[in-house]
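Novice: sequence-free structure coming up:
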């Protein structure tokens, strides 16, 4: 559904100059420097995948998305979306994709939400039956009814994001591009939007590419993650594969009934104690969890045992 092959984008930066005359001189002088925002990025996303596209600020995430949807032209390499070029077949591709930029809206600011939907219906030539079915489904999933007649400028951020998601899906696109869709939202609004995205991915088999800095979005939604840094792709795989690659320790926390008689276990990284609580840090690639639990049971009478995988924030930080 989405193919990027050797994708690159270079921007030309000219030095700032004082005054109008200085600006004209800088414009035509040819003096400046080239900066590669995206460099030799290649990946393929299949139908129905939910993929997280991650990277620190300035890594090239939004630039990549803009090339995938046809807003920017690549400096090198190629893009295919639904088998077409977003740059050469922009109208055809627009019918196949929905796009949500979390910090911008495609809704008309001073119009009620319903009017924006009807304008988009006309733009995409959605027939009345399809439009009615879409409105019924997305009203049910996103609870649009309470604010559909409210001007967009009066909506809360959470309401506006729900309306933007519905707007992006009115023409029933096969592919959805999301750039920071939960930015600035409270916990309740985030959970509502995550639940909605899970539903359309599972039931409607929408292919979704998500950029976000919220690691809870990634942990709850994405089956696969692609990591970009300094414009270059540095990782592409599942979250479990990422954990394997980075090799951060699993933590086993044990609460004992009495002071434990701790003994060293070959192959673990470290042991930390706090009264009758013990934490054992170990790499599952070198020693298995059953072996750890068997050894710990010899230290005393465990009341409670908790296993925790490495936090996704720490995994991503290590990659960056």
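Specialist: Everything's here; your move. The structure presented is a predicted model; accordingly, all values stated were derived computationally and were not measured.
Novice: C-alpha only now, for contacts and for neighbours.
Specialist: Noted.
Novice: How about the contacts made by residue 308?
Specialist: Residue 308 makes contact with 250, 251, 252 under the criterion CA atoms under 8 Å, 6 or more residues apart in numbering.
Novice: what sits against the last one?
Specialist: Spelled out, it's residue 252. Here residue 252 is in contact with 279, 280, 281, 305, 306, 307, 308 (criterion: CA under 8 Å, 6+ apart).
Novice: Please identify the helix or strand for it.
Specialist: Element membership of residue 252, judged by DSSP states H and E, is strand 250-256.
Novice: Please apply the same query to residue 114.
Specialist: helix 113-123.
Novice: mind checking how far that helix is from the chain centre?
Specialist: On the basis of CA atoms, centre = their mean, to the nearest Å, helix 113-123 sits 27 Å off its chain's mean C-alpha point.
Novice: can you pull out the strands in this structure?
Specialist: In the chain, the segments counted as strands under DSSP state E are 2-13, 33-45, 50-54, 76-81, 97-101, 175-179, 207-211, 224-229, 232-237, 250-256, 268-274, 277-282, 302-308.
Novice: Quick one: closest of the ones you listed to residue 65.
Specialist: strand 175-179 (7.4 Å; CA to CA).
Novice: Please state the offset of that closest one from the chain centre?
Specialist: 9 Å.
Novice: Name the residues that touch that strand?
Specialist: By CA under 8 Å, 6+ apart, strand 175-179 touches 1, 62, 65, 96-102, 168, 206-212.
Novice: The same query, at a cut-off of 6 Å, please.
Specialist: The contact list for strand 175-179 (CA atoms under 6 Å, 6 or more residues apart in numbering) reads 97, 98, 99, 100, 101, 102, 206, 207, 208, 209, 210, 211.
Novice: what number of residues lie near the first one?
Specialist: Counted with other CA atoms under 10 Å, residues neighbouring residue 97 total 22.
Novice: same thing with the third one?
Specialist: Residue neighbour count, defined by other CA under 10 Å, stands at 24 for residue 99.
Novice: same thing with the fifth one?
Specialist: Other residues near residue 101 number 20, with proximity taken as other CA under 10 Å.
Novice: Same question for the last one.
Specialist: Summarising burial for residue 211: neighbours were counted as other CA under 10 Å, giving 26.
Novice: how close does it get to residue 53?
Specialist: Using CA to CA, to the nearest Å, we find residue 211 at a distance of 5 Å from residue 53.
Novice: And for the second one?
Specialist: In this structure, residue 98 and residue 53 are separated by 17 Å, where distance is defined by CA to CA.
Novice: Also the third one?
Specialist: Residue 99 sits 15 Å away from residue 53, going by CA to CA.
Novice: In space, what's closest to residue 27 - neighbours in sequence excluded?
Specialist: residue 14 (7.4 Å; CA to CA, 6 or more residues apart in numbering).
Novice: hold the first one in mind and look at this next one:
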């Protein structure tokens, strides 16, 4: 059995915070558990979303996995290595993008940054040239690859950051808020590229983000962390079922129809166009779309229908509330 690319066991990371005490030159000393007993693993080739509110412990976890911070207790292994102990070796197996920080040289053209990074990773000239051209093509960098980084737009710079992180073809890519501040077109371009890279190179992905569009498009599993603790580990569908999130069936009927407010297992949301368009919500664990369609068909002819998935931000919020309620009961 292949070892996981990330393996975390009872990981804790504490910080000491000093706050004014109200007395002359006195400060209170408080210990904060940024990461509090996390345990999870990620198989090689997987794509996992890492979610949580600001201050939940996401960035601290990533810094431990990269070797920037040492654990207070517990263990973390990345690409089979202890991150702090083997930080230099790990750097060759790992690509990281922090949305608010840059690994590019501010005054150098983007292509020159790639050359410097290629030398740092000790890539052969032919390998560097081939990989650089591949990334320029895949990420549409050609128009600005000779432009100094300081002159790039945010979207252009983020694409350059992702290319820099993948220049040495690492088996693991960690992204911390990579699409923050990007416009819709730039986000979509980046998502398509990351999907292609996983298909072409089998790259493992850990994505920490607040953008639910990124999570839906790029990952097949999510981890939710709350106050440093793991609150959920599973699929988006499983999370929606856990909190009772509703799907919405939008029905286009053959003609005006009375409000369908008596369909078992559903809730009528609204009626439009004299009743020829109606929206019904339902909880997937209580009934199915096929059963609803069968029941609706007894009252009206259905010409078309669409299904709207639950709002992911709302699903995550509900999970936090449910976890808090379970903690209070416990």
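Specialist: Thanks, I have it. All of these numbers come straight from a predicted model, not from anything done at the bench.
Novice: ok, back up a step: going by distance to residue 115 of structure 1, which of the contacts of residue 252 of structure 1 wins?
Specialist: residue 308 (48.5 Å).
Novice: if we can go back for a sec, adding distance to residue 319 of structure 1, write the contacts of residue 252 of structure 1 out as a markdown table.
Specialist: What follows is the contacts of residue 252 of structure 1, written out as a markdown table (distance: CA to CA, whole Å):
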| residue | distance to residue 319 of structure 1 |
| --- | --- |
| 279 | 25 |
| 280 | 24 |
| 281 | 20 |
| 305 | 30 |
| 306 | 27 |
| 307 | 23 |
| 308 | 20 |
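Novice: Check those for burial and list the buried ones.
Specialist: Taking 16 or more other CA atoms under 10 Å as the criterion, what is buried in the contacts of residue 252 of structure 1 is 279, 280, 281.
Novice: Just put the residues you listed in TSV and tack on distance to residue 106 of structure 1.
Specialist: Putting these into TSV (distance: CA to CA, whole Å) gives the following:
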residue	distance to residue 106 of structure 1
279	50
280	50
281	48
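Novice: Quick check: of those, which lies closest to residue 37 of structure 1?
Specialist: Using CA to CA, those come closest to residue 37 of structure 1 at residue 281, 38.7 Å.
Novice: so who does the closest one touch?
Specialist: 249, 250, 251, 269, 270.
Novice: Now compare the residues you listed and name the two farthest from each other.
Specialist: 250 and 270 (11.0 Å).
Novice: Those two: who's more crowded?
Specialist: Using other CA under 10 Å as the criterion, residue 250 of structure 1 and residue 270 rank with residue 250 on top: 20 against 13.
Novice: The more buried one and residue 282 touch, don't they?
Specialist: Yes. Using CA atoms under 6 Å, residue 250 of structure 1 makes contact with residue 282 at a distance of 5.5 Å.
Novice: residues making contact with stretch 113-124 of structure 1?
Specialist: 107, 108, 148, 149, 152.
Novice: What residues in structure 2 pair up with that stretch?
Specialist: Under TM-score structural alignment, stretch 113-124 of structure 1 corresponds to residues 110-121 of structure 2.
Novice: in the matching stretch, what's buried?
Specialist: 110, 111, 112, 113, 114, 115, 117, 118.
Novice: what does residue 235 of structure 1 align to in structure 2?
Specialist: So, by TM-score structural alignment, residue 235 of structure 1 is matched to residue 232.
Novice: Chain neighbours aside, what residue packs nearest to that match?
Specialist: Residue 232 of structure 2 sits nearest to residue 224 (CA to CA, 6+ apart), 5.0 Å away.
Novice: Could you count how many residues lie near that neighbour?
Specialist: Counted with other CA under 10 Å, the neighbours of residue 224 of structure 2 add up to 22.
Novice: Residue 173 of structure 2 versus that one, what's the distance?
Specialist: 19 Å.
Novice: now residue 86 of structure 2
Specialist: Relative to residue 173 of structure 2, residue 86 of structure 2 is positioned 17 Å away (CA to CA).
Novice: ok, now residue 306 of structure 2?
Specialist: Using CA to CA, we find residue 306 of structure 2 at a distance of 35 Å from residue 173 of structure 2.
Novice: coming back round to it: once aligned to structure 2, how far is the helix holding residue 114 of structure 1 on average?
Specialist: Its aligned residues in structure 2 lie a mean 1.4 Å from helix 113-123 of structure 1 after superposition (mean CA distance after the TM-score superposition for structure 1).
Novice: The alignment partner in structure 1 of residue 67 of structure 2 and residue 81 of structure 1, how far apart?
Specialist: Aligning on TM-score structural alignment places residue 67 of structure 2 opposite residue 70 in structure 1. The gap separating residue 70 of structure 1 from residue 81 of structure 1 is 10 Å, by CA to CA.
Novice: Residue 20 of structure 2: neighbour count?
Specialist: Residue 20 of structure 2 has 11 nearby residues by other CA under 10 Å.
Novice: One more: residue 228 of structure 2?
Specialist: 24.
Novice: List the contacts of it.
Specialist: Residue 228 of structure 2 makes contacts with 34, 35, 36, 56, 57, as judged by CA under 6 Å, 6+ apart.
Novice: same thing but 10 Å
Specialist: Contact analysis of residue 228 of structure 2 by CA atoms under 10 Å, 6 or more residues apart in numbering lists 11-13, 32-38, 52, 55-58, 60-61.
Novice: One more: residue 49 of structure 1?
Specialist: For residue 49 of structure 1, the contact set (CA under 10 Å, 6+ apart) comprises 1, 175, 201, 202, 205, 206, 207, 208, 209, 222, 223, 224.
Novice: Which of these are conserved in structure 2?
Specialist: Retained in structure 2 (both residues aligned by TM-score structural alignment, their matches' CA atoms under 10 Å) from the contacts of residue 49 of structure 1: 1, 175, 201, 205, 206, 207, 208, 209, 222, 223, 224.
Novice: Please say which position in structure 2 the fifth one maps to.
Specialist: Right, residue 206 of structure 1. Residue 206 of structure 1 maps onto residue 203 in structure 2, by TM-score structural alignment.
Novice: Could you give the number of residues near that match?
Specialist: Neighbour tally, residue 203 of structure 2, other CA under 10 Å: 21.
Novice: what does residue 275 of structure 2 give?
Specialist: With other CA under 10 Å as criterion, residue 275 of structure 2 counts 19.
Novice: From what I see, it and residue 258 are in contact.
Specialist: Yes. If you go by CA atoms under 10 Å, residue 275 of structure 2 and residue 258 touch, sitting 6.0 Å apart.
Novice: picking that back up, and the match of residue 235 of structure 1, how many neighbours?
Specialist: Residue 232 of structure 2 has 19 nearby residues by other CA under 10 Å.
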